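> Can you look at this prediction? I've put the sequence above it.
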Amino acid sequence: MSITSDRPAVTESTASAAADMQWIDGPGGFTGVEPTLEWAEEVRRLAKARNATLLAHNYELPAIQDVADHVGDSLALSRIAAEVDSDEIVFCGVHFMAETAKILSPDKRVLIPDARAGCSLADSITADELRAWKDEFPDAMVVSYVNTTAEVKGLTDICCTSSNAVDVVASIDPDRDVLFLPDQFLGAHVKRETGRDNIHIWAGECHVHAGINGDELTEQAAAHPDADLFIHPECGCATSALYLAGEGAVPDDRVKILSTGGMIDAARETGAKQVLVATEIGMLHQLRKAAPGIDFQAVNDRASCPYMKMITPAALLRALREGRDEVFVADDVAARARQSVERMISIGNPGSGE
């Protein structure tokens, strides 16, 4: 979503109030600044002064999403970063996302509001672990989810997103082994859809998505029999959703395994009055904006990523005022990683944005 609404002018009073905003650095991130009108106007003023484009992932706090120039999934935002005419990119997301933006736009300065915002999924495989795995299967093709570090992408043959993982793996010679990493639930989804027996799946997971379990989904589906189910393939409950459909507990056409961008498209098209959503709860904000007449409810309302939520109003203000934290990727790593991302983009369906 590009910000196109009329914005109030920055008056002397709002500028004065913004000047008083000070952040506090605590164990959970930067705090002390509320997302007021004055804050939003100061963020926009600073971004304009820096010639910066603000990007926000779908899982960010609603206030962060609303102040951003663009909102979407990680790869779509990185492609926007490469296309916009800005000196700087401020990526409101987790660290691997800002790295990907830097890989695709090496001549731009990329900032992340808090460099400590990591990712449990990206951390579930290191470059050294991938090297050792490749040594076990020297002729295999390596397919890495974009939720990986730049170093891992640099050791990858082709990247994928949750929306195109099936297409990417299907494009590979069926007789060739595939190493799929790092998400075991997305890997299981790809294996089901492609029917490949020669796909080897790394046992990684996003701790937030893995925590959305089948029991919760079954209970929620029973309590809301007319609701559609939007399930992210990283979720631990994805298999349960398909089981419910297979058993007739939920009509097959109501179960949709979707990327975050795919959820936005499906929200605009569904005829359901209520939708149960299995992904990080920040996604609800964009879904409700896309289809305000539908009742979107989280399958697990505790599925909140603490790393995404480290991108606070205070952190964003700090980044814009002080030019911190800048993201760097070594040139040789970036060049190899860029190849794996560009191979994916050439297949099509590279991810969804706004």
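Received it, and whenever you're ready, just let me know what you need. Being a predicted model, the structure only gives us computed values, none of them experimental.
> only C-alpha atoms for contact and neighbour calcs from this point on.
Will do.
> Give me the buried positions along stretch 306-317.
For stretch 306-317, burial by neighbour count (16 or more other C-alpha atoms under 10 Å) applies to Tyr307, Met308, Lys309, Met310, Ile311, Thr312, Pro313, Ala314, Ala315, Leu316, Leu317.
> whoops, I mixed them up, stretch 192-210
Within stretch 192-210, the residues that count as buried by 16+ other C-alpha under 10 Å are Arg196, Ile199, His200, Ile201, Trp202, Gly204, Glu205, Cys206, His207, Val208, His209, Ala210.
> is it possible to export the residues you listed to a markdown table including secondary structure?
Below are those laid out as a markdown table (DSSP: H, G, I helix; E, B strand; the rest coil):
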| residue | secondary structure |
| --- | --- |
| Arg196 | coil |
| Ile199 | strand |
| His200 | strand |
| Ile201 | strand |
| Trp202 | coil |
| Gly204 | strand |
| Glu205 | coil |
| Cys206 | coil |
| His207 | helix |
| Val208 | helix |
| His209 | helix |
| Ala210 | helix |
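> let's bring in a second one:
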Amino acid sequence: MAATGQVLAGTSERTDAGYTGVLPDERWAEEVRHLARERDAVLLAHNYQLPEIQDVADHTGDSLALSRIAAESSASTIVFCGVHFMAETAKILSPDKTVLIPDERAGCSLADSITAEQLREWKAQHPGAVVVSYVNTTADVKAETDICCTSSNAVDVVRSIPADREVLFCPDQFLGAHVRRATGRENLHVWAGECHVHAGINGPELASRAAENPDADLFIHPECGCATSALYLAGEGTLPEERVKILSTGGMLDAARETGAKSVLVATEVGMLHQLRRAAPEIDFRAVNDRASCRYMKMITPAALLRCLRDGADEVDVPADVAERARGSVERMIAIGKPGGGE
């Protein structure tokens, strides 16, 4: 087994797009599992990861569900195949465990769309407001937050806040618009952030694909730029209302197992198709936009994972005071609605 690892590791190269040069064959998978056992590590993979990373992982899912699995695991090391804020969340919930991410450069455009300083300035403009932050934020932002949310429980979180309290919702403007629409809340202020991948899945594109596939269900992530358009089209009768489903990634998997449709158009990052096809192989799942691929998620390559396990790189840490404050906002989220369904 050691010889296999030496051969694979010898071909790894660092590029701006990630570590390359390793073939994800069965020898690679065996070496990854062997090294994980040696390091007493649990391997977690987000739904948007490369298929081979998902297949070798011990658990695949959304970021919050994986962080909760990590906290409950007996493993001393967590290897989080996802983007940086996800590994931070795992560290927040598992402060005594070692948390590794295969490439620390794997960031997130949505998490980067608001900083802790910007949030503090926004709070100063609205004294007394309750801050609700999407779980797709940095640890520093979570530490400035009253309560976090996922896309599956965001509506429930906001409804739990007294009606006379102002709410600051950050950072995703499309999820915020969905929450405002669902709650009818006028004192909900929404930060103008976005995920560059989901924002790029637009309304005209969705309408065109739906017209080409009149019998398909539509699974739409609320971060998508097309979410509002889809609900408008359904309300106008252009699309059958029962076909339009606004869902978190976890909700998509549940719906895939329950739908009677033969085909489904999926509006989210294309990595999700792998899990959907595994959950319901008899259904034809197609991306609304097959270019909706997150380059940060795809930085977690087979070579990066192998390097991570062999070298113990890259470790993620969160300062104790920040982690303690952030943990409170995450735990308050977990107590409301359905946070396990994830982002």
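Arrived safely, thanks for sending. Quick caveat, the model's predicted, so the values are computed rather than measured.
> Could you report the TM-score for this superposition?
The TM-score (TM-score structural alignment, normalised by the length of structure 2) is 0.98; 340 aligned residues with a C-alpha RMSD of 0.8 Å.
> returning to what we had before: ok, the buried residues of stretch 306-317 of structure 1 vs Pro35 of structure 1, which is closest?
Comparing the buried residues of stretch 306-317 of structure 1 against Pro35 of structure 1 with C-alpha to C-alpha places Pro313 closest, at 5.8 Å.
> residues contacting the closest one?
Neighbour list for Pro313 of structure 1: Thr31, Val33, Glu34, Pro35, Trp39, Ala63, Ile64 [criterion: C-alpha atoms under 8 Å, 6 or more residues apart in numbering].
> Which of those sits closest to Arg131 of structure 1?
When the contacts of Pro313 of structure 1 are compared for distance to Arg131 of structure 1 (C-alpha to C-alpha), Ile64 wins out at 37.2 Å.
> Please pull up the equivalent of the closest one in structure 2.
Matched by TM-score structural alignment, Ile64 of structure 1 corresponds to Ile53 in structure 2.
> average gap between the helix or strand hosting that match and structure 1?
Taking DSSP states H and E as the definition, one finds Ile53 of structure 2 inside helix 51-56. Helix 51-56 of structure 2, aligned to structure 1 and superposed, deviates on average by 0.3 Å (mean C-alpha distance after the TM-score superposition for structure 1).
> got the contact list for that helix?
Counting by C-alpha under 8 Å, 6+ apart, 24, 29, 32-33, 43, 45-47, 60, 81, 271, 274, 300-302 sit against helix 51-56 of structure 2.
> and if you look at stretch 68-86 of structure 2?
Residues contacting stretch 68-86 of structure 2 (C-alpha under 8 Å, 6+ apart): 39-46, 48-49, 53, 63-64, 67, 87, 90, 93-94, 97-102, 104-108, 111, 136-139, 296-297, 300, 305.
> re the thing from before, ok, and the most crowded of the contacts of helix 51-56 of structure 2?
Among the contacts of helix 51-56 of structure 2, Cys81 has the most neighbours (other C-alpha atoms under 10 Å), with 33 neighbours.
> looking at the alignment, what does that one pair up with in structure 1?
Under the alignment (TM-score structural alignment), Cys81 of structure 2 pairs with Cys92 in structure 1.
> how close does its match get to Leu317 of structure 1?
Using C-alpha to C-alpha, to the nearest Å, Cys92 of structure 1 is found at 12 Å from Leu317 of structure 1.
> Ala298 of structure 1 now?
Here the criterion is C-alpha to C-alpha. By it, Ala298 of structure 1 lies 30 Å from Leu317 of structure 1.
> hang on, the earlier thing: which of the contacts of stretch 68-86 of structure 2 fall in helices?
Secondary structure of the contacts of stretch 68-86 of structure 2 is defined by DSSP state H; positions in helices are Ile53, Ser63, Leu64, Ser67, Ala87, Ala90, Leu93, Ala139, Leu305.
> farthest-separated two in those residues?
Maximum distance among those (C-alpha to C-alpha): 25.0 Å, for Ile53 and Ala139.
> between these two, which one's more packed in?
Higher neighbour count among Ile53 of structure 2 and Ala139: Ala139, with 29 against 23, using other C-alpha under 10 Å.
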